[in-house]
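A.B. asks: Pasting the sequence and the predicted coordinates here, then a few questions.
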Amino acid sequence: CSTPELSFLVRYKQCSCGIMVTASHNPPSDNAVKVYWSTGGQILPPHDQAIIERVMNVQEIRREDFQTAVGDGRVVICTEESNAAFVQAVVALRLPGPRDLKVIYSPLHGVGASAVCPVLQADGFTDVEVFELHREPNGQFPNVPGHVSNPENPKVFEAIIERAREINADLILATDPDADRMGCAAPLTLAADAPWATLTGNQLGSLLVDFVLENMSGLTPDHYLVKTLVTSEMIRRIGESYGVRTYGDLLVGFKWIGGTMDDVGPDRFVLGLEESHGYLMGQHVRDKDGAVACMLMAELAAAAKAAGKSVHEKLDDLYWQHGYHSEAQVNLFMEGSEGMTRIKALMQLVREKPPSTLAGMKVAAVRDYGSGQRRVTGGQVEPLVGPTGDMVMLDLAEPGNYVAVRPSGTEPKVKFYTFAFVPAEHLADLEQTKVDVQQRLEQLETELRALADQV
């Protein structure tokens, strides 16, 4: 089953915990465990460290025959029951609107078809084709470029787009192998010969937030969105236009979004999202859910089609209303013990001696989430409200433009997140703005790579 289905199962059966063995979009050699607490969310402090300490103190691992355990009732297989209840819980979240849409869905050699396909069918989407080359569950990901089934990667969609053109599809949806993240490609316009393009995690999140809020009734100031610090601030701006709050001072990882749901209370929760293509609507799980994301994206695309627009054109409408937002990532791999030393040195350099300018913009302040301080250029130091973690953010002089830097928690690399923003009132030519902002992001990447070369 998928990871969101395990989160659901923990809550549905009132389990003490849940354990999933998965490498997600990575090869089998990267297999590890995701551990879910009784809330259905991935473990948070202090439980994470306590579990690690218990594991490190294990003296013996006892083995039991699986079939014997099933026979005497110590293992109960409830896959069919739980999966049916999961699909029912997801479909209960459907929003009204047209369902005239031709969809190609790819599970990227993972398990997503068992959840996504019945959800789309039950929601009224009857014209759904599973992309044949990616249908078979296979941890080697044989038919995916680079053998990495990551829906963030536009190359993953190239072969699917060819098929979409052949059958005149309207939308491509894909989930990563454990089906907790969603990626998407769509034609730029509704013209028959229109070129296709993928959408980033932030773009999909912005579209979904606006679509869900537009179709919800009874919104109050107590309703809220949840996002991470490295997810686009366009989410907050869209939320504000509908009068709802956004909790956005969260470290990277959907576990913090699930934890916020429980801390604030789930009854007024609208949507949780992160830039790495993780989305959640509803209270049925406490983790990102590729099935509900696919359902909402299909509904959104069908509504846009009925209005004579592509999802890309719908996104442009949001830019005109809320300003143009664009983001990029720079991943710098630093492997081995020497790489670990370089990563620490780079984080120290960004904290203590950040560049004075980036892409022609003055670095106005440094937000250090490790020390809990915000240092304004010129020396003033003030407390930083937010979580504690190994991340630094550089605020640039133009509001809405900034850079986040953090070491990866799972791979030997440093991640730079770059954010650009042009207010709606400054937009005259959207297409030219896109070109100008792309050049800005490329300049930021060049200068950040040069900064990393100093260590």
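C.D. replies: Yep, it's here. Bear in mind that the values here come from a model prediction, so they are computed numbers and not experimental data.
A.B. asks: going forward, measure contacts between C-alpha atoms and count neighbours the same way
C.D. replies: Fine.
A.B. asks: is it true that Arg94 touches Cys294?
C.D. replies: No: look at Arg94 against Cys294 with C-alpha atoms under 8 Å: they stay out of range, at 11.0 Å.
A.B. asks: and the comparison structure, right after this:
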Amino acid sequence: MNNIDQATQQRIQQWLSTEYDEATVAQVQQLIDNNEETELLDSFYKELEFGTGGLRGIMGVGSNRMNKYTIGKATQGLANYLKKQFPDQPIKVAVSYDSRNNSQQFGHLVADVFSANGIHVYLFKELRPTPMLSFAVRHFECQGGVMLTASHNPKEYNGYKAYWNDGGQLVAPHDKNVITEVNAIQSVAEIRFDRVADNITLIDESFDDLYVNANQGLSIHPEAVLAQKDLKIVYSSIHGTGITIVPKMLKAWGFENVHLVEEQATPDGNFPTVIYPNPEEEEAMSKAKQKGQEIDADVVMATDPDADRVGLAVKNRKGEMQLLNGNQIGSLLIFYVLSSKAEQATLQKNDFIVKTIVTSNLMTDISSGFGVKHYETLTGFKFIGEVMTRLEGQENYLVGGEESYGFLVGDLVRDKDAVNACAFIAEMAAYFKSQGKTLFDVLLDIYGTYGFYQEKLISLTKKGKAGAEEIKQMMADLRANPPQTLGGIQVKEIRDYQAQRSYVIADDSQTSIDLPKSDVLQFITVDGDVISARPSGTEPKIKFYCSVKEQLTAADAYEHVSAKLEEKVKNIMADIVKD
């Protein structure tokens, strides 16, 4: 281990002690015996930390891996923090898990540790989606909650999403404070693993009805669903939790013609039919899209393993199933909710929508068009949830979304909810079909009114310690030598969310950015194009976002304008994405 720093070697030696079980010690020793220095370094060079999605990593032995001890330590730290924050009251938490390998085992482990700390646990008896965990935290008036999932990451990953008493994921100061509590645990002996059965209540299937009925109460146009109950819907759960609740939700809303992608309907942590279980990926949507083409579906939907993200394909003007991106899906939902409420004269002065800083400005253009206030947050739906909680009782949240396929209509939970979104996408399709329009037709109408936005995301994967350092250097280089032009277009403004400052290049003027510090850079061109760079908080990636805009004067011009914008995006990205 000559090339491994001393601090990392100390962590490795600690994991060889008798504090750890024999199987764990044997696995660490095998890595040493096989001289697997890169794996040892990546497994032990740091402690797992909370990012935009909580605790997330590759499963295996080590302080930087998802395993019994890192999860136990995180749970003990969270338990200690909850006790300090709520000293004079009985503490309750909710725990759920998805279909990933070890998720159920990890979920029971989390319940054991909480119960051993005298905390009452509401544990889902079977796998259920992330939004249902958020709903359970609020329903049972818990002080916290934990969801075991790595969302849409590859199969070798698992994760741990921690929730606060509002049903939202941990945000400042609680996220950092929990890390402090976790880091204060110096020994495995401080982790209470011994289950106290009396402190655990199982949540059974009857809870599904509470969640479904509450969502059904949000329906805007039930008459449209009744008129279009035979709407052809294809749905895939991509081997995840969605299969437990999305078909129930669609049936309860009145849809009678739902076709499942059967080969992806069985929960399976190996995700055997896809490369990545991520509805953002065209490959992951391919089976659902193919089935949709075969039966001439009106909408094709697929959710990720923990059912908080949804992908969508709709019929284009040629009658082909066309995938929509997260910006397009979110814009359609916002337009549907706001236009319907405007039509029903139920919009209120204190209504608002929320989006993240890397999400299309089309959403804010739509809200402005209806005179509805909008808020912007940092990347991560937990920040949208934070705005909802902060404004609760003062202003009225309607709908929000982010480009990474996360949406929420109504305020039943404080996280993105693909189950809720599936129901509203289906209702939206039914409503517009009653008017003789497909969702693609409506999207073109939106472009004609507010401008044709085209966006692209490029992600570069940089694994391990070396990758993390490379990503850090890439961001440092962009700050030290920001581009003056992108795609031949002059950069007008630079927004540095780490420095919380916006710089206008022409006159060197500065304004402050009223958001928490975050490692994000944005470059705005004289054309109004927005190009963003940020390291992912949940994956070993650096992400580059590009959004460009042009007027769409006629629906027939869609393909021509789209090709023109695609070329513009290509040229811009070539100047900023250096692999």
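C.D. replies: Now that the structure is in, tell me what you want to look at. Since the structure is predicted, the reported quantities are computational estimates derived from the model, not experimental observations.
A.B. asks: related to what we said a few turns ago, which of Arg94 and Cys294 of structure 1 has more residues huddled nearby?
C.D. replies: Per other C-alpha atoms under 10 Å, whichever of Arg94 of structure 1 and Cys294 has more neighbours is Cys294, with 25 against 18.
A.B. asks: Which helix or strand contains His325 of structure 1?
C.D. replies: strand 324-333 (DSSP states H and E).
A.B. asks: what's the helix or strand for Tyr417 of structure 1?
C.D. replies: strand 413-422.
A.B. asks: do Glu469 of structure 2 as well
C.D. replies: Going by DSSP H and E, Glu469 of structure 2 is in helix 464-480.
A.B. asks: now do Ile425 of structure 2
C.D. replies: helix 418-433.
A.B. asks: so that helix aligns onto which residues of structure 1?
C.D. replies: Using TM-score structural alignment, helix 418-433 of structure 2 corresponds to residues 290-305 of structure 1.
A.B. asks: sorry, back to before: list the buried residues for the strand holding His325 of structure 1?
C.D. replies: Within strand 324-333 of structure 1, the residues scored as buried using 16 or more other C-alpha atoms under 10 Å are Tyr324, His325, Ser326, Glu327, Ala328, Val330, Leu332, Phe333.
A.B. asks: Quick one: list the elements packing against it.
C.D. replies: Counting contacts by 3 or more C-alpha pairs under 8 Å, 6 or more residues apart in numbering; DSSP states H and E, strand 324-333 of structure 1 packs against strand 413-422, helix 430-452.
A.B. asks: can you give me the helices for structure 1?
C.D. replies: 3-12, 47-56, 66-71, 79-91, 113-122, 158-167, 201-214, 234-241, 254-264, 290-306, 311-322, 336-352, 430-452 (DSSP state H).
A.B. asks: Give me the mean deviation of the fourth one from structure 2.
C.D. replies: I take that to be helix 79-91 of structure 1. With mean C-alpha distance after the TM-score superposition for structure 1, helix 79-91 of structure 1 departs from structure 2 by a mean of 1.7 Å once superposed.
A.B. asks: and that helix, which stretch of structure 2?
C.D. replies: Helix 79-91 of structure 1 maps onto residues 204-216 of structure 2, going by TM-score structural alignment.
A.B. asks: How far away from the center of its chain is the matching stretch?
C.D. replies: Centre-to-centre, stretch 204-216 of structure 2 and its host chain are 22 Å apart (C-alpha atoms, centre = their mean, to the nearest Å).
A.B. asks: Just the buried positions in that stretch, please.
C.D. replies: So for stretch 204-216 of structure 2, counting by 16+ other C-alpha under 10 Å, buried means Asp208, Tyr211, Val212, Asn215, Gln216.
A.B. asks: Closest one of those to Ala162 of structure 2?
C.D. replies: Tyr211 (20.3 Å; C-alpha to C-alpha).
A.B. asks: With respect to burial, which of the helices and strands packed on strand 324-333 of structure 1 scores highest?
C.D. replies: strand 413-422 (a mean of 22; mean count of other C-alpha atoms under 10 Å).
A.B. asks: Kindly name the residues of structure 2 that line up with it.
C.D. replies: Going by TM-score structural alignment, strand 413-422 of structure 1 sits over residues 541-550 in structure 2.
A.B. asks: Would you pull up how far that stretch lies from the middle of the chain?
C.D. replies: For stretch 541-550 of structure 2, the distance to the chain centre is 17 Å (C-alpha atoms, centre = their mean).
A.B. asks: got the contact list for that stretch?
C.D. replies: 358, 360, 451-463, 471, 528-536, 561, 565, 568-569, 572-573, 577 (C-alpha atoms under 8 Å, 6 or more residues apart in numbering).
A.B. asks: ditto for stretch 188-208 of structure 1
C.D. replies: Contacts of stretch 188-208 of structure 1 (C-alpha under 8 Å, 6+ apart): 152, 154, 157, 161, 168, 183-187, 231-232, 234-235, 238, 273-279, 296-297, 300, 305, 308-315, 318, 327.
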